[in-house]
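Colleague: Following is a predicted model, sequence given first.
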Amino acid sequence: MTSRRRSRTGASNGDLEFLILISIRDGPKGCRKRQWFWPGRRGGLCNAPLLDWTFESLALAGVKEIYVVCRSHAEKVKAAIANSKWSRPNTGIKITPIVTAKEAFSPGDAMRDIYTHGIITSDFVLVQGDLVSNVRIDEVVRLHKERRRTNRDIIMTMVVKESGVMHRTRPRGETAVFVLDSKTQECLHYEPVKGYPPQSHAHLPREILSKHAELEIRNDLIDCGIDICSVEVPSLFQDNFDYQDIRSDFVQGVLTSDLLMKNIHCHVITDGYAARVKDTKSYASVSKDILSRWTFPLVPDDNHPGCATTSYDHSRGNRYLSIGVPPHLARASYVGPMTLLGPGSSIASDARVSGSVLGANCVLEQGAVVSDSYLWDGVRVEEGAVIEGSVLGKNVTVLRGSRVERGCLIADDVIIGPDAHLRRLTRVSKKRDQQADEEEDEEEDSDYEDAEAAQTDELRACLGPQSNGILWPDNTPDSDEDEDEANERINQRLLRLGDDASDLELSDGGSITSSESESSDDSEDEFDGNILGLSLSHSATSLMHDGTGVSVSLLADAQAEREFRAEVSASLARAFSEGHSVDNAAVELKTLRMASNVPLRRVREAVVAGIVDLIPIVSDSPARQRAEIAKVMDRWGELINLIGGVDAVETVSVLQEHCSQSSHLGLFGQILAALYQGDIVDEDDIRAWHAMPESRGSGEGAAAENMRRCWAVGRKMIEQLNEQSDSDEEEGSDGDDESE
């Protein structure tokens, strides 16, 4: 523990303490979720402990001192810290583990425990132990300190990230409405939005409108789990024992309190990457983002947290192969794009793996197929077995002829098969040994007893005759559950890998909704005139108060859009004609956006349109046409992602919309191929766009018909990608004779 004198000295020198909260909140019951994804576990994320990814993220910001606060798995967390490369001498970072009381069941309890022991004596940065980020937190800290110099009542700055509607790290079950002062970015109102039941309105206190001339109401922000906090924050948790959650309790409590008189700000990042691995769905999403290199420089072949023991070679299609102990690729094996193979892994003849992460010493026997899955160290998939979109723990064995459908979780050391068939979203644990794990608490024992009691001959048959596992029952609602418990159970579905929740009507369905404000006298009466009901939108809106009344001005207003598009067109024209660098062009566009306060999608639309229109149409020479497209995309394609809020699916959607209404309709397929070749979009993005109902076009007229034509072109491209996978397999058969 750092002494008070040392902490004050550090603070005076400009160094902040970093507090990482991990393993504080109990996860949903079933399959030992806490043991699956606790951040210190080795092999957790792209073959490195998740906690090490967080350390890497903080190291980019020049962190000097880190406290790691945990409750469960304390000894394992300490061991993970000791094994981390950042615990070695001369790294310049001091990492201190802190174990909270067993009674600390929430982040609020942990903060109270920290306050009681006097651990934090200066301003600090609070991050969650499941963070993966390349954001320069030091810059956010600098801005926070500048605000504090003029207003000591600012106690927190929350870091949030702009997100496109379809971005895979945007949580469907846990979003929020942020109401910000447009000039100062002070957070005036925070309202969590669950995916279910569907919620169409947020409720804004009227007093906010009387005090602030211009507001932003935003539902397009991802909470990064990064907070710059003043030293008063732990004491506020101590004074308010009902504060359990950082956001829904503490932030809401501070913003609605008439007594505290404290302020909270937001820092909205448009560059860089930040996401949390909170559940199986975000685990898969962040893994894909790492393989897609959105997290650069935190990528497997450079700054990989496991680089002390393992390094990787990066090749076309975002394929990563271990260098120190290279994988064994047999004749006629196939390794598809977006795949990482750990040291000592082995792919037998006629085995296929794509879109997946394989840990150390994983074995795929002849004819085995693994797609969109995450296999930890020592997994063996025997002959003819198929794994789709699932997570398999260490030393799992899938015996011959077995099939694991999408969304399954199989815990460490489980054997299934032969000829087992695990249906979607199945969870399997190993049968308990006679001697229970010392760290298991009574609740976990009870969970296991319930699961064991629920086993039937039919369930055992699903696992195969040689299985040593138990199949956890579905989380079906109990008859005596109240409505809140039933809704929470449904929201948990939205966080599960492999569950598309297609049978549910959700608040955030992943498509752009109308931005029209829907406020009625009835809704005002319902809240005694103290709250104004506002419709939720996926993009920011602006509230203007002119002193005589309130008018809601949507940024999608046609005139404002025309003016913005004209400014962007002029900016792009200057960049194109004067040969500006892509970075400088991006900075100018961001400045325009800040001045105009338009949604990020509008910027993307303008940039895509400007780049596409720059391509000359060559009608007499297909080869020259391809060359012109390549020339423009090689020079300017990167600009699409540099404007912030990377969303490759939205990029394809915007390209389709523009081409369907322009003279470049016939070039849609070639431009999309150029984006793919330039790693601006990947295969998964194209497939996700093609699966969207909006991409098929609706209604009548030339534009709708052209949308359908673009969709048909996309279908052909997907077919070609599938054929390319087959041809790559044949090529491997002809050219890899020496591998066996």
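Modeller: Yep, it's here.
Colleague: rest of the way, CA atoms for contacts and neighbours
Modeller: OK.
Colleague: Show me what the helix or strand hosting Leu340 is in contact with.
Modeller: Leu340 belongs to strand 339-341 when elements are defined using DSSP states H and E. Contacting residues not belonging to strand 339-341 are listed as 46, 291, 318-322, 327, 353-360 [Cα atoms under 8 Å, 6 or more residues apart in numbering].
Colleague: got the end-to-end distance for stretch 389-398?
Modeller: Distance across stretch 389-398, first residue to last, is 15 Å (Cα to Cα, to the nearest Å).
Colleague: Would you write a ChimeraX line that selects the buried entries of the contacts of strand 339-341?
Modeller: In ChimeraX syntax, the buried subset of those is picked out as below (16 or more other Cα atoms under 10 Å):
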select :46,291,318,319,320,321,322,327,353,354,355,356,357,358,359,360
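Colleague: from the contacts of strand 339-341, which ones fall inside strands?
Modeller: Counting by DSSP state E, these place 319-322, 353-354, 357-358 in strands.
Colleague: My guess is Pro97 contacts His73. True?
Modeller: No - taking contacts as Cα atoms under 8 Å, Pro97 lies outside contact range of His73: 11.7 Å.
Colleague: just to revisit the earlier point, for the strand holding Leu340, buried residues please.
Modeller: 339-341.
Colleague: quick check, nearest of those to Glu578?
Modeller: Within these, proximity to Glu578 (Cα to Cα) peaks at Thr339, which comes in at 40.3 Å.
Colleague: And the closest one, how far from Val381?
Modeller: Thr339 is 17 Å from Val381, where distance means Cα to Cα.
Colleague: Would you enumerate the residues in contact with Asn468?
Modeller: Contacts for Asn468 (Cα under 8 Å, 6+ apart) come out as 414-416, 430-431.
Colleague: Could you pick out the buried ones from these?
Modeller: By neighbour count, with 16+ other Cα under 10 Å, the contacts of Asn468 hold 414-416, 430 as buried.
Colleague: In strands, which of the contacts of Asn468 fall?
Modeller: Of the contacts of Asn468, the ones assigned to strands by DSSP E are 415-416, 430.
Colleague: Count the neighbours of the closest residue in space to His265 that isn't next to it in sequence for me.
Modeller: The shortest distance from His265 to any non-neighbouring residue, by Cα to Cα, 6 or more residues apart in numbering, is to Glu186 (4.1 Å). With neighbours defined by other Cα atoms under 10 Å, the count for Glu186 comes to 20.
Colleague: Next, the contact list for Glu186, please.
Modeller: Neighbour list for Glu186: 180, 263-266 [criterion: Cα under 8 Å, 6+ apart].
Colleague: how about 7 Å then?
Modeller: 180, 264-266 (Cα atoms under 7 Å, 6 or more residues apart in numbering).
Colleague: let's bring in a second one:
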Amino acid sequence: MAPKAKKQPHESLKQEHVLQAVVIADTFNVRFGPVTLKKPRALLPLVNVPLIDYTLEALAASQVQEVFVFCCHLGEQIREYIKNSKWQDGSSSAMTVVTLLSDSCISVGDALREIDAKSLIRNDFILITGNLVANVDLSQVVEEHKQRTQGKDKSSVMTLLFKNAQPGHRARCKEDEMFLLEEGLTKRLLYFQKSQDQMKFPIPKDILLDHEDVILHNDLMDCHACVCSPIVPTLFTDNFDYQTIHSFVKGILINEEIMGNKIHMSIIQDKYAARVSNLQTYDAISKDVICRWTKPLVPDMFGSSSKKRVKNGRHNVYCGEDVTLSRGSSLGNNVVVGGGTVIGSSTTISHSVIGQNCRIGENVKIENSYLFDNVTIEDNCDVDTSLLCSDVHVLANVVLKKGCVLAWETVVGPQVTLGNGTQLMSEPQKDEFDDLDLSFEGKEKAPDGQANQEKMEEQMDTASYGAKCRAYLYKPFIESDDEEDEIVEDESWWLSATDLRADLSGGSEDSSDEEEDEEDSNEEGGADGEFALDSEEEGEDVVDSALGFNPKACLLKVDADFYKELVATLVRAESEKIKEENLILEINSLKHAFTVPINEVIHSLPCSFIDLAKKLQGNSGASVPSVLAAFKTISSRYSSVLCNYMKDSESQLTAISGIGDFVVKNEEYRTRLPQLFNILYDADVLTEASIIVWYNQSPSPPGSNKALYHSFLKKLAQPFITWLQTAESESSEEEEDEDEDGDGN
């Protein structure tokens, strides 16, 4: 008898391949406005089911065995939800779900760097956002990626997932507008560029010369899901410029010849995949779920459980258990009503989602709207294309026009009408800048109770929101446009695509010509919201009614090309950690290259550092307070550079003039002029004497543009000047007391 073959040692030690996934449960933006102030977007209900469940269900259906949910904003809520969900019940799901919390991450890149530091990734893994609704089998994309990396394209580090969606598709937002070049045979990504309504793209000639089979795409929607090789987190760690997946993809494509890494793509043809990125896509995807395009992720299958049953009726009407419909009430097409909800007589609801345990009165009309749990709407109300969070109370005879958003526990009414796009919250909007250590504010700060009362009285408008309201206007943070941030369209999410196009175009050829002229003007004046004056000339008699003077007649004209290059130099200095003395040499070289006078350099420097802070904070994704916080750090770090150009009182007055021009040009920073002065004062860039000299200047003649301009800035800077004077008097008193004590001894 032949001897039995012995097992090789490596066979017994061979580990089973475990399919892993990383879920980024934070979007690192505020596009849902007041809705996500108290609850993370991953837990917002989409057709009465938390968004994170759609993502985890897609992973479970794809045979994923290990999931890491990375949480930042309000991450404890996500951890607590998953802890008490079916995902921690071994009998319901074989998938292991682990939550990771971090308060310091501000981007996807930071999250992946932390995951790399923890050494959690062992194999190819799925990287996905926590707001994806999909019924596609991602394991097939994983297998496709694995075969590629084990075959001819071993250098492939990522396979991006796209969905066929023509421009204008309702689930496709501005962020998904992109232009791609694909190598047809290998599915390799050759070129990637966000379009944002651009009509022309500069394609590198080498791509067309080196590749015979090139496919052009503008009909794809980014699913924000991809399959990554284990090296991807390490690549993020090695390059801190990678903050988003898109910046990573661009970096790989640009450095492909050097690093040898490649990106591939996979296109979904007959399955569903879409990401809830803003209110527009929230509305579109909700309707897709109700209309059963996402099957099996539909209300009566996915939303039903032993605790809450949902029944499907005709015309896509879904009702939970214990729903009470009074006589005369009617449910139209595409309606979901959660369990325990009571609907009064003569009430009509259509194309809407109603949460659990809601109370809707008599003669109420609800259309194209979304109500979370425990919402109360009293009699004779009209709600059209609005979103109401949990525990909102709408008193009798209230009309909510299109686009209204009422955040958690807000109360409005009675007998008021809220206009289109009104966003309200139950508490005064917090100013992030209040947390910064600005010493001059502490001298004048009123008692907490008095300050809160003043803020509440300032923001609450009972005439507009009702005599019994508990509502404060929410003001979204909108700074400037950036290619990594979608164009702000949440404010008009209620408009149909036709209405939106008509509103933007104006319906005439003249309006399109005006838009072209405006684009040309923007190109001449700078990019990315940078500080630069318009190239148009205005007469002395053209007065801005909001300012009381003509700004173009009194602001210093800055060389746009020089300023743009100055900001780019600062950005590069920050990323490459250039030493201060070398940065000074580069700034001096720019001065000579563009032949600008030294006064213009000094005038531009503080403004360019503010623009540097804006870029470091993501431009349009950053709030004014966060930009000021970054500017404070930058001013302290580069104080020697600033002081090199602002050595005496005259140069400091020029710098103050530059800051004044900046706030005049950027309305959102006008009330922040005291903070800007204080930041440079704390960094020893501006002295008290120079600031007081500037304040006491009296440009002549009185009533001229320069005089009105200076008076306008003086009013803005008054809080800081008052603090300086108060601090000086207190210091003098302390010195006198010390002298008296010394004489007494």
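Modeller: Alright, I've got the coordinates. Small disclaimer: the values here were computed from a predicted structure and weren't measured.
Colleague: quick revisit: pick out the most distant pair among the buried ones among the contacts of Asn468 of structure 1.
Modeller: Greatest spacing in these, by Cα to Cα: Ile416 and Lys430 (10.0 Å).
Colleague: Could you check how far the aligned partner of the residue nearest to His265 of structure 1 in structure 2 is from Asp743 of structure 2?
Modeller: Aligned counterpart of Glu186 of structure 1 in structure 2: Arg188 (TM-score structural alignment). Per Cα to Cα, Arg188 of structure 2 is found 85 Å from Asp743 of structure 2.
Colleague: likewise Val394 of structure 2?
Modeller: Distance of Val394 of structure 2 to Asp743 of structure 2, computed by Cα to Cα: 70 Å.
Colleague: of these two, who's got more company?
Modeller: Under the criterion of other Cα under 10 Å, the comparison of Val394 of structure 2 against Asp743 puts Val394 first, with 27 against 8.
Colleague: follow-up on the earlier one: need the buried ones among the contacts of Asn468 of structure 1 in a markdown table with distance to Gln455 of structure 1, can you?
Modeller: Output for these, formatted as a markdown table (distance: Cα to Cα, whole Å):
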| residue | distance to Gln455 of structure 1 |
| --- | --- |
| Val414 | 16 |
| Ile415 | 16 |
| Ile416 | 15 |
| Lys430 | 13 |
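Colleague: Met156 of structure 1: which of those residues is nearest?
Modeller: Lys430 (44.0 Å).
Colleague: what do we get in structure 2 for that closest one?
Modeller: Mapped onto structure 2 by TM-score structural alignment, Lys430 of structure 1 lines up with Ser426.
Colleague: Pull the contacting residues for the closest residue to its match other than its chain neighbours.
Modeller: Nearest residue to Ser426 of structure 2 in three dimensions, chain neighbours excluded: Thr410, at 4.4 Å (Cα to Cα, 6+ apart). The neighbourhood of Thr410 of structure 2, defined by Cα under 7 Å, 6+ apart, consists of 392-393, 425-426, 470-471.
Colleague: Distance of the aligned residue in structure 1 for Thr410 of structure 2 relative to Glu440 of structure 1?
Modeller: Applying TM-score structural alignment, one finds that Thr410 of structure 2 aligns to Val414 in structure 1. Using Cα to Cα, Val414 of structure 1 is found at 19 Å from Glu440 of structure 1.
Colleague: residues in contact with Val398 of structure 2?
Modeller: Neighbours of Val398 of structure 2 in contact, by Cα under 7 Å, 6+ apart: 381-382, 413-417.
Colleague: Pick the one among the residues you listed closest to Ser464 of structure 2.
Modeller: Using Cα to Cα, Val416 comes nearest to Ser464 of structure 2 of the contacts of Val398 of structure 2, at 6.6 Å.
Colleague: Do I have it right that that closest one meets Ala467?
Modeller: No - the criterion here is Cα atoms under 7 Å, and Val416 of structure 2 misses it with Ala467 at 9.1 Å.
Colleague: more neighbours, the two?
Modeller: A direct count of neighbours by other Cα under 10 Å for Val416 of structure 2 and Ala467 places Val416 higher, at 20 against 14.
Colleague: Once you drop chain neighbours, what's closest to the more buried one?
Modeller: If the residues on either side of it in the chain are set aside, Val416 of structure 2 comes closest to Val398, at 5.0 Å by Cα to Cα, 6+ apart.
Colleague: coming back round to it: can you put the buried residues of strand 339-341 of structure 1 in JSON lines and add distance to Arg172 of structure 1?
Modeller: JSON lines is the format used below for the buried residues of strand 339-341 of structure 1 (distance: Cα to Cα, whole Å):
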{"residue": "Thr339", "distance to Arg172 of structure 1": "26"}
{"residue": "Leu340", "distance to Arg172 of structure 1": "27"}
{"residue": "Leu341", "distance to Arg172 of structure 1": "30"}
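Colleague: Name the single longest helix found in structure 2.
Modeller: Under DSSP state H, the helix in structure 2 containing the largest number of residues is helix 705-744.
Colleague: That one: which residues count as buried?
Modeller: Neighbour-count burial for helix 705-744 of structure 2 flags 705-714, 716-717, 719-721, 723-724 (criterion: 16+ other Cα under 10 Å).
Colleague: One more: stretch 417-425 of structure 2?
Modeller: Under the neighbour-count criterion of 16+ other Cα under 10 Å, stretch 417-425 of structure 2 has 417-418, 420-425 buried.
Colleague: Onto which residues of structure 2 does the longest helix along structure 1 map?
Modeller: Longest helix of structure 1, by residue count under DSSP H: helix 702-735. Under TM-score structural alignment, helix 702-735 of structure 1 corresponds to no residues of structure 2.
Colleague: in that helix, what counts as buried?
Modeller: For helix 702-735 of structure 1, the neighbour count (16+ other Cα under 10 Å) marks 703-715, 717-718, 725, 728-730, 732-733 as buried.
Colleague: give me every residue that touches Gly342 of structure 1.
Modeller: Contact partners of Gly342 of structure 1, counting by Cα under 7 Å, 6+ apart, are 321-322, 327, 358-360.
Colleague: State the helix or strand in which Glu11 of structure 2 lies.
Modeller: According to DSSP H and E, Glu11 of structure 2 maps onto helix 9-13.
Colleague: Are we agreed that Val127 of structure 1 is in a strand?
Modeller: Yes - counting by DSSP: H, G, I helix; E, B strand; the rest coil, Val127 of structure 1 falls inside a strand.
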